[in-house]
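In: All I have is the shape, not the residue letters:
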């Protein structure tokens, strides 16, 4: 395991508690030891990234090296949050992987136009999710050189 692989914090933005648990379990099944933090909507995501509200402690809530983003969330959906993140000079460098149930061509085109790094449709079975997370983790944590947060 490379030192970079160990140090990258994963921030997962998803409003569905079961989906958050499944993604966490799938990443752990892949023997990924990265720290994971979770937010439940786009407002919390932006608060976390800007260290506002309950996320002011930068040690407890470190800058992520990558964001897994669901599109359909309450308060501020993933599309709106993505637009704000990519418009922010300090945040735009963070790779964002959309992980959603949407297969809509409009969502795919819009998120890539907004600067998303990858668009992945959530698999239906846990085994397929583990396979997807294994592929994502190999690519993002072993192959790609990521900027330091």
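Out: Now that the structure is in, tell me what you want to look at. The model shown is predicted, which means the values in this text are computed figures rather than measured ones.
In: alpha carbons only for contacts and neighbour counts from here, please
Out: OK.
In: Work out for me the element the residue nearest the centre of the chain sits within.
Out: Central residue of the chain (CA atoms, centre = their mean): residue 68, 1.5 Å from the mean position. Taking DSSP states H and E as the criterion, residue 68 maps to strand 66-69.
In: here's the one I want to compare it with:
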């Protein structure tokens, strides 16, 4: 998976407006990677561990990065992060918390659980687009990950 355009972005977001703005920001920044959107923590777990509704997805397609909201239905973002870091096959997966939460305890717990980055969603649309553009450029274009074979 050396071609950056093949790297999947997993967006875990229950707010349709934030989802639309995030996808638009990627497109405006010429980040054309596939964006898989899941709307709650339980579906994120199903996608990542190839179970439930996502049991039939291609297991060779691993997300390059997970953009994770915190305040999600069913299973919250911190619990999703906890489960990602607990399992061998997802432990090294880059996770960026992208949230409107300004709670210090969310920031601290996120880092204690092993988040790679914690970004507050800017309220201003222009600032939001710029934040997402920078996230995409770093995590999709610049960051290098070990292949599943090398990290196992």
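Out: Alright, I've got the coordinates. Given the structure is predicted, the values throughout are model-derived calculations rather than measurements.
In: Can you pull the TM-score for these?
Out: After superposition, the two chains reach a TM-score (TM-score structural alignment, normalised by the length of structure 1) of 0.92; 147 aligned residues with a CA RMSD of 1.6 Å.
In: quick revisit: summarise which helices and strands the strand holding residue 68 of structure 1 is packed against.
Out: strand 10-13, strand 96-100 (3 or more CA pairs under 8 Å, 6 or more residues apart in numbering; DSSP states H and E).
In: Tabulate these in CSV, adding columns for mean neighbour count and distance to residue 19 of structure 1.
Out: Listed next are those as CSV, based on neighbours: other CA atoms under 10 Å; distance: least, CA to CA, whole Å:
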stretch, mean neighbour count, distance to residue 19 of structure 1
strand 10-13, 24, 10
strand 96-100, 23, 10
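In: Tabulate the ones you listed (TSV), appending distance to residue 31 of structure 1.
Out: As requested, these are exported to TSV (distance: least, CA to CA, whole Å):
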stretch	distance to residue 31 of structure 1
strand 10-13	14
strand 96-100	20
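In: Which of those strands sits closest to residue 49 of structure 1?
Out: Of all those, it is strand 10-13 that lies closest to residue 49 of structure 1, at 9.4 Å by CA to CA.
In: So which residues make contact with the strand holding residue 68 of structure 1?
Out: The contact list for strand 66-69 of structure 1, computed with CA atoms under 8 Å, 6 or more residues apart in numbering, reads 8-14, 78, 94-100.
In: Please enumerate the helices of structure 1.
Out: For structure 1, the helices defined by DSSP state H occupy 3-7, 17-29, 42-49, 78-87, 105-114, 126-138.
In: Buried deepest among those, which one?
Out: Most buried of the helices of structure 1, by mean neighbour count (mean count of other CA atoms under 10 Å): helix 42-49, with a mean of 21.
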